Every structure is written in structure tokens, then in C-alpha cells.
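Chemist: Here you go, sequence then predicted model.
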Amino acid sequence: MTSQELIDLIYIVVFCMGGIGFAVGPFILVYFLQPRSTRNTVGKTLQVVECGMPPIGDAWIKFSAVYYLYALMFVAFAVDILFLMPVALVYNKPGPVGDLQAFLEILIFVGILSLVIVYAWKKGVFQWQRKTYSDQ
């Protein structure tokens, strides 16, 4: 094994250890930072707390499918933005034909995305209706 192969192997091992550290680290951090005292928590130990606000309804409620559609739309457009940035940087061909072709390709791509927004709007994905719960 040459010294360059050994250095490459060390880089791979360090990268894998960093990935494992990022995956396991939050669990270890939470274990050491969680409160250990049980004083003054009688009756509140099983209550779900979200953002310091008292819960509304049961903790095991199901979310509406609209929430998931909204989240998928966000992820899809975030990925599309990640695609458009490198494309805009790479499409720097000299000459008027190359620039026009790149512009038309990006315009078609953004046009298709616009049709997706119109379709989702017509289907009511962006209408968020809040459910109310009674205390009974």
C-alpha cells in the first residue's frame, strides 16, 4: 500500500466517523442535557409539550393529507432551486445561439413548475383549514 492510498483511506475513515458522529451525536447530547429532576412534575410527566403551548386535543391525532401535500410541494421546489443554480452557472456558452438555447431550456423548466403550482392551487393544496377540538 502506497502512502497516497493510506492517506486516501484515512480520509474515508475520518469521513465515515464524522457521519456516524453527526447521526449519533444528537442522541448523546440529549441524554446528557435532559433534566433529571422529578420534583414538581407530578401530574405533568405524561403531558405532551410542544413549543411551550398547552396541547389541543389528543397527542396521537392524525394530520390532514393537505399538510403532507404542502410539505411535498416545498421539498419539490427546494430541489428545483438546487437544480437551477448550477444550471444557470454552467449554461454560459459563447454566442447568441447558446445563450438563447439555455434561456429557452430554463424557461421551459420553470414553465412546467408553474403549471404544477397552478394544478396544486386548483386542487386546494394551499387552502389550510384549521380544525377545532372540544375539551370533552
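Modeler: Happy to help now that I have it. Numbering: from 1, shown residues only.
Chemist: switch to C-alpha atoms for all contacts and neighbour counts from now on
Modeler: Will do.
Chemist: Which strands or helices does the lengthiest helix in the chain pack on?
Modeler: Using DSSP state H, we find that the single longest helix of the chain is helix 3-33. Applying 3 or more Cα pairs under 8 Å, 6 or more residues apart in numbering; DSSP states H and E, one finds that helix 3-33 contacts no other helix or strand.
Chemist: in that helix, what counts as buried?
Modeler: In terms of neighbour count (16 or more other Cα atoms under 10 Å), helix 3-33 has no buried residues at all.
Chemist: now stretch 64-80
Modeler: Those would be Tyr70, Met73, for stretch 64-80 by 16+ other Cα under 10 Å.
Chemist: Then stretch 88-102?
Modeler: Ala102.
Chemist: Stretch 105-123 too?
Modeler: Residues Ile106, Ile117 are the ones in stretch 105-123 that count as buried (16+ other Cα under 10 Å).
Chemist: this is the comparison structure:
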Amino acid sequence: MEVSLSLKYIPILITALIVFVIGLAMVIINQILGPKRPYAEKYLAYECGLPPTGETRHRFDIKFYAIAILFAVFDVEAVFLYPWAITFDQIGFFAYVEMVVFIALLLVAYFYAWIRGGFQWD
């Protein structure tokens, strides 16, 4: 006896509906029953229990963003490399050549960032 494809997903849909209803109920109940006593300290930025100091909006140096982007690029490499390594015996020589090209391009990007001083913190 075969179960149709749409019937297999009914438990997932029911679970998603229950999660949505519970989340919505929590928000509505909090709005109805929760205390409503606003005061100035409640709206201050939280600084690990310390009173906030200085201006909350200040500019960060671009090197922090550049390092974050470089980290993301080389982290994505690992995401692509893992499934490739797991299925290496099934995908053949062409996929091996493609991965060599992919790693070569990433190495070029790595050395370019290194030469341009992308990894310097000073």
C-alpha cells in the first residue's frame, strides 16, 4: 500500500501550525497580561549590566568588515569541500579537476588578500 506524497508531509505541516499558534499565543498573552510600566532605563541599550558610555552610533574601521568577508569566503570553501570529500569515489575524475580549479582560485584570492595586507590588524 503506497502512501501518496502529500500525506507524508501532513505531520510536518501540523507541527509547523502548532509551533506558529503557540508562538502567536505567547506574544498575544504577553501583550494582554504583561506589565506595562515604561521607564527611561528600560529603553537604554544593554551593555552587560554596566551603564552605557559614549555614543551608541560610531563607525567601525573597514578592516573588520574585510576580515569578516574573507572569513566567510574561506568558510564557504569548507562547506563545499566536505560533501565533495564524502562522495569522492562516486563523482569521478571530472569533479576532481573541478575541485582543483576551485581550490586554485581560492588560493589566488588568498594570496591576493595577503599581498594587499588584508590580514593585517594594525
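Modeler: Arrived safely. All of these numbers come straight from a predicted model, not from anything done at the bench.
Chemist: what TM-score comes out when they're superposed?
Modeler: Scored against TM-score structural alignment, normalised by the length of structure 2, the superposed chains reach a TM-score of 0.58; 111 aligned residues with a Cα RMSD of 4.0 Å.
Chemist: sorry, back to before: residue range in structure 2 corresponding to the helix or strand following the longest helix of structure 1, please.
Modeler: Counting by DSSP states H and E, the next helix or strand C-terminal to helix 3-33 of structure 1 is helix 65-90. Matched against structure 2 by TM-score structural alignment, helix 65-90 of structure 1 falls on residues 62-87.
Chemist: Check stretch 112-128 of structure 1 too.
Modeler: Under TM-score structural alignment, the match for stretch 112-128 of structure 1 is residues 105-121.
Chemist: which residues sit against that stretch?
Modeler: Lys63, Ala66, Ile67, Phe74 (Cα atoms under 8 Å, 6 or more residues apart in numbering).
Chemist: repeat that with 7 Å
Modeler: Here stretch 105-121 of structure 2 makes contact (Cα atoms under 7 Å, 6 or more residues apart in numbering) with Ile67.
Chemist: and what of stretch 32-45 of structure 2?
Modeler: With contact meaning Cα under 7 Å, 6+ apart, stretch 32-45 of structure 2 is reached by Pro52.
Chemist: quick one: buried residues of that stretch?
Modeler: Residues of stretch 32-45 of structure 2 include none that count as buried (16+ other Cα under 10 Å).
Chemist: how far does that stretch stretch from start to finish?
Modeler: Counting by Cα to Cα, to the nearest Å, you get 25 Å between the two ends of stretch 32-45 of structure 2.
Chemist: Just want the most central residue of structure 2.
Modeler: Against the mean C-alpha coordinate of structure 2, by Cα atoms, centre = their mean, the closest residue is Ala72 at 9.7 Å.
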